[in-house]
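1. Any chance you could fold what I've pasted below:
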Amino acid sequence: MGIARELFERSVIFGAGGGGDVVSAYVLCELLRSTYGIRECLPGAVLWERWVVDPYPGPVPRHLVRGARVGRCVYVNPGTYVLRSGRVVRPTASAVADVAGVEVPAATLEYGALGVRRCFEELAAEGWRVALVDVGGDVLARGGEEGLWSPLADSLSLAAASEVGAPLVVLAPGADGELSPDYVVSRVAEVQAVGGLYGVVGLWVDLVEVYERVLPRVASEASRVPYAALRGWVSGVAMRGGSRRAYVGPLSLVGFALSSRALAEVSPLARAVAGSRSLAEAWRALNSMGVVTELDLEVELAKLVGCGREASGEDYLRAREVARRRVSRSP
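-> A predicted model of the protein is given here:
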């Protein structure tokens, strides 16, 4: 129990990959309390909702956030909302704040890895540790993987976390339908080989009740996968309108606790965005490597279906293909 308390006592666990991961951050906090005796743990968020929640391209900048305390982090409460071209969007972190009865610290991405790090440092100055959770494992990507859809938020979160020495939990390999479970585990083994694996955490069936408090109030797809596994579902599940399929099975209940510094050493993507001072700088850095990001996808979706409109699975696939062609032609 000693290492778990050293890593996670009085911690804010940020969902690394975007808005939906805050659900798993909340569940992980509850697991750490019940199983490891952690007394203080808060879920944290990265304010980038997926198109199904926020059908406008790009992460949420802080100037669009309403009803929240703002410092270097944005502190989301149950009444927090976002204004997108006159449309009210409720971030997933707001629903989690309501269920958990806490303010949810959130990082915004307009200032790149530097802005995320400053949010982490603000929390550290108040006596909090910082940790990350990534559902699915795409934070482990190198950049050239065929199934990779959304590396930008993960890379920025990892780059900032590595600078402050935060641990990272990769939960439910394959749950987001991007990288396969086998590939995720192989990348975990690479981190283990350089001394970066702290251990493994597992989800128990008593967490079904925790999931059922929050899942009816949010639209996160990947965070539903561990819940489905806890309920006995063993199969694939369609995501993003059927544009990809996610693994559901025993590995969906496993989380690998890693050193973010060790992972960053073997992550070309985190190295590429390290020190970035704007989202645009980080975006260009990944595009220059030939990597298509979730921002590329959302820009093309906006062109294809229009801002504020729903997208089908076919729309996702078409937008991704257009983004791939554009990025491949970039100098």
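
2. can we go C-alpha only for contacts and neighbour counts from here?
-> Noted.

3. Strands of this structure, residue ranges please.
-> 11-15, 41-46, 65-66, 69-70, 74-76, 81-84, 87-89, 104-107, 129-135, 167-171, 197-202, 235-239, 244-248, 254-259 (DSSP state E).

4. And the contacts of the second one?
-> Applying CA atoms under 8 Å, 6 or more residues apart in numbering, the set of residues contacting strand 41-46 from outside is 8-19, 21-23, 25-26, 29, 33, 93, 102, 104-109, 153.

5. now swap in the longest one and tell me
-> Residues external to strand 129-135 that are found in contact with it (CA under 8 Å, 6+ apart): 7-17, 21, 24-25, 120, 123-124, 154, 157, 161, 166-173, 175-176, 222-223.

6. what do you get if the cut-off is 6 Å, keeping everything else the same?
-> The set of residues external to strand 129-135 that reach it, using CA atoms under 6 Å, 6 or more residues apart in numbering, is 11-16, 166-172.

7. that older thread, dump the strands of the chain to TSV, plus mean neighbour count and distance to E209.
-> Compiled in TSV, the strands of the chain are given as follows (neighbours: other CA atoms under 10 Å; distance: least, CA to CA, whole Å):
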stretch	mean neighbour count	distance to E209
strand 11-15	29	20
strand 41-46	29	17
strand 65-66	18	31
strand 69-70	15	30
strand 74-76	25	24
strand 81-84	18	27
strand 87-89	13	27
strand 104-107	29	21
strand 129-135	28	19
strand 167-171	27	18
strand 197-202	17	16
strand 235-239	16	21
strand 244-248	23	19
strand 254-259	22	18
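
8. Another sequence for comparison is provided below:
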Amino acid sequence: MTTKRLLVAAGGGGDAITAAMVHSALHGSAAPALVLTYAWERLVVDPVPGPRRATDFTGTRSAGPGLALVTPDTRPVPPAGSLLPPLAAGLRPRLGLLDPYGGATGLARQIAAAARWCRADRIDLVDVGGDIVARGDEPTLRSPLGDALAVAACAATGIHTTVYVAGPGLDNEVPLPVLMPRLGAPAFALTAEDTEGVLGVFDWHPSEASAMLVAAARGIRGVCGTRDAPAPLVLDEASRGVHRLTLRRTLELSPLARALAGSTTLEAAEEVSRTVCGFSEIARERRRAAHAAGVGASPAPGASPAAPRSVGAVRARFAAWERATLADGIEYVTSRRITEELELSSTEADVLLDELRAGSPVRRAAPLWKLAPDRVPEPA
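-> Got it, this is the predicted structure:
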């Protein structure tokens, strides 16, 4: 059996994409690798709150006790949704599923099983943005639990683990002035070559932090507006940096990861998050899902489904939105921001983005979109 590099994506699908890039930079894109990742995705992708486990999928492949591999033929069991199967088709490394329902202890068993299957004696733990070193009291912190569980689990395996934080601040969870002293100087920077194996996934994957990391690695510089971030982010030379930390140092920086040691259920881990951080991101997802279900279940009396908008109407809506966004000083945007802020259906989004791609070569700054003032009609 071929030895494989073992990587753990600290958060969701965006970290799996970033892990593939870090692997390419460290070892070459052709080197065999396994990326372990959560199936923990936005409610727009998966309407069921919290992470999925192996029993929420069909078509996974068992690679040993507790280790389920995701393949292009894997499918989520409705009503759950997941982008991991197409991600398995779009990335070069194999994908394995992290199931956090056994807490840090259960995750450690899965990671150890993966290390045996890979014949790996070390782990690369990868995070995009930097919330893996959050202290828990940052007002912009939104989703620390998955990252902290991954840190605690890797520590419990006893396997040598190196932590890589790529694209500092791009997840907008820990402010840069607070984050950078924790990370120190970058170990290396991602290049355009490192993005070649992942660029195509952004035609459909909504990850914004990893999209901005790819853009920065490809030389795009400027102010970028995303759907997730309350304020625009600046893509500069530091945005493509990758910072290397020891696992010990990461544990020192993360009270949540230390407190999760020995946890045996996701419910217990969630309670630890409430104690350390003052909130549970899973509880937030439950509230949002309940609200979305309530809105969908209670249409106004006599209301009918919205009629599809014409191509001209969508184009005019985009033009007005583009003028307003440019006025805010934003030069680049993600596909997700365009789609969600304009409230486009998937069909409308496909038509609009195809038009933008075909209409002007300057529009597509893959995987972002460049707002073009010379292309925006002036208001009448």
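
9. TM-score of the superposed pair?
-> Here the superposed chains carry a TM-score of 0.79, computed using TM-score structural alignment, normalised by the length of structure 1; 291 aligned residues with a CA RMSD of 2.7 Å.

10. With distance to A272 of structure 1 as new columns, can the strands of structure 1 be given to me in a markdown table?
-> A markdown table is the format used below for these (distance: least, CA to CA, whole Å):
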| stretch | distance to A272 of structure 1 |
| --- | --- |
| strand 11-15 | 21 |
| strand 41-46 | 19 |
| strand 65-66 | 28 |
| strand 69-70 | 28 |
| strand 74-76 | 25 |
| strand 81-84 | 30 |
| strand 87-89 | 31 |
| strand 104-107 | 20 |
| strand 129-135 | 19 |
| strand 167-171 | 19 |
| strand 197-202 | 23 |
| strand 235-239 | 28 |
| strand 244-248 | 27 |
| strand 254-259 | 18 |
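
11. which part of structure 1 lines up with stretch 322-329 of structure 2?
-> Here stretch 322-329 of structure 2 fails to align to any part of structure 1, judged by TM-score structural alignment.

12. If we go by neighbour counts, what in that stretch is buried?
-> E322, R323, T325 (16 or more other CA atoms under 10 Å).

13. Stretch 313-320 of structure 1 now?
-> D315, Y316, L317, R318, A319, R320.

14. sorry, back to before: return the member of the buried residues of stretch 322-329 of structure 2 nearest to G50 of structure 2.
-> T325 (32.7 Å; CA to CA).

15. what's near enough to touch L148 of structure 1?
-> By CA under 6 Å, 6+ apart, the neighbours of L148 of structure 1 are E178.

16. Can you find the partner of it in structure 2?
-> Looks like L148 of structure 1 aligns to L141 there (TM-score structural alignment).

17. With R261 of structure 1 instead?
-> In structure 2, R261 of structure 1 lands on R248 (TM-score structural alignment).

18. quick one: its match from V133 of structure 2, how far?
-> For R248 of structure 2, the distance to V133 of structure 2 equals 11 Å [CA to CA, to the nearest Å].

19. same question, V151 of structure 2
-> In terms of CA to CA, V151 of structure 2 sits 10 Å off from V133 of structure 2.

20. Neighbour count: the two, which is higher?
-> Neighbours per residue (other CA atoms under 10 Å) separate V151 of structure 2 from V133, with V151 holding more: 30 against 27.

21. Would you state the helices of the stretch 51-200 of structure 1 in chain order?
-> 92-100, 112-125, 151-164, 181-193 (DSSP state H, counting those that start in this stretch).

22. quick one, which of these is packed in tightest?
-> helix 151-164 (a mean of 26; mean count of other CA atoms under 10 Å).
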